[in-house]
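>>> Fold the stuff below for me.
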Amino acid sequence: MIKRTVTSGASSSRLVYSTDAGRICPDCRQPVASCVCCGQVRAPAPPTDGIVRLSHETKGRKGKGVTLIKGLGLDADAMALLAKQLKASCGSGGTVKDGVIEIQGDHRDVVTTALVKQGRSVKRSGG
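Model prediction:
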């Protein structure tokens, strides 16, 4: 087990990282994932109208196109899991930024069928 400490004086040191648990909370000295003192409450899912909107965009990406998936209304963990499933079904890379899933390339047809199989209402937006 590797532990790293940060010293801010001659005699004070505190644990900041452990290979067993990852990052450590400086206040309660528990792993950040199970920290109770910081009040890290997960943000609720953003409001949505129930329609998932798909679009294709190249603006600001040097001509490279991405498929944008908006309006899912999921929390961050569920959004990351769905993004992983969609990237695998498309055979492409991507990311989640500000509640929007970006998948590299034009995969609107594949994403539409995958989301409809999950029971979501999908609408194409843009060009």
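
>>> only C-alpha atoms for contact and neighbour calcs from this point on.
OK.

>>> Spatially nearest residue to the residue most central in space within the chain (excluding sequence neighbours)?
When the chain is reduced to its mean C-alpha position, the nearest residue by CA atoms, centre = their mean turns out to be residue 80, at 4.0 Å. The shortest distance from residue 80 to any non-neighbouring residue, by CA to CA, 6 or more residues apart in numbering, is to residue 96 (6.7 Å).

>>> pretty sure that neighbour contacts residue 77?
No: counting by CA atoms under 8 Å, residue 96 does not reach residue 77; the two are 10.5 Å apart.

>>> higher neighbour count, the two?
residue 96 (17 against 10; other CA atoms under 10 Å).

>>> SS state for that one?
Here residue 96 is strand, with the state taken from DSSP: H, G, I helix; E, B strand; the rest coil.

>>> Could you also give me the structure for this next sequence, so I can compare it with the first?
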Amino acid sequence: MSDSRLVYSTDVGRIDSKDEKSQSQSKVFKDGALRIERQTKGRKGKGVMLVVGIDSEQHDLKKLAKQLKSKMGQGGAVKDGIIEIQGDDREKLKQLLEGQGFKVKIAGG
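Prediction:
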């Protein structure tokens, strides 16, 4: 028990390591392409499209997400450097991203 790591304190609340968050912030691929993934896990069967691989230092993710959501006519969010768009119209999302100058690949099935 001497190796235990403190994760919560009644004085300051939850204690998170800053190193873990900085690693998950941006997942940029070596080939420079964005990936559009489909995910239903933990969403009660409702599918969302995940846009992964955008460098958050070069692009404003919130602004880009707002443009995509309005053009797609669907909701979504930005979480941990990943843009989530509700629904499953990956071809339309791919065309919108390519129109803005991104190299895009559809990942998964």
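
>>> Which secondary structure state is assigned to the counterpart of the residue nearest to the centre of structure 1 in structure 2?
In structure 2, the residue matched to residue 80 of structure 1 (TM-score structural alignment) is residue 62. Classification of residue 62 of structure 2 using three-state DSSP returns helix.

>>> What of residue 65 of structure 2?
helix.

>>> What sits closest to it if chain neighbours are left out?
Leaving out its chain neighbours, the residue that sits closest to residue 65 of structure 2 by CA to CA, 6+ apart is residue 83, at 6.3 Å.

>>> Kindly tell me how buried the one you found is, as a neighbour count.
The number of residues packed near residue 83 of structure 2 is 24, by other CA under 10 Å.

>>> Check residue 34 of structure 2 too.
24.

>>> same check, this time on residue 41 of structure 2
Counted with other CA under 10 Å, residues neighbouring residue 41 of structure 2 total 10.

>>> Aligned to it, what sits in structure 1?
Match for residue 41 of structure 2 (TM-score structural alignment): residue 59.

>>> In this structure the residue nearest to the centre of structure 1 contacts residue 94, no?
No: under the criterion of CA under 8 Å, residue 80 of structure 1 is not in contact with residue 94, lying 10.5 Å apart.

>>> Which residue in structure 2 aligns with the residue nearest to residue 80 of structure 1?
That one, residue 96 of structure 1, aligns with residue 78 by TM-score structural alignment.

>>> Pretty sure that match sits against residue 66.
No: contact criterion CA under 8 Å: residue 78 of structure 2 and residue 66 do not qualify, at 9.5 Å.

>>> For residue 22 of structure 1, see how far away residue 13 of structure 1 is.
The gap separating residue 13 of structure 1 from residue 22 of structure 1 is 17 Å, by CA to CA, to the nearest Å.

>>> same question, residue 66 of structure 1
Noted for residue 66 of structure 1: a distance of 33 Å to residue 22 of structure 1, by CA to CA.
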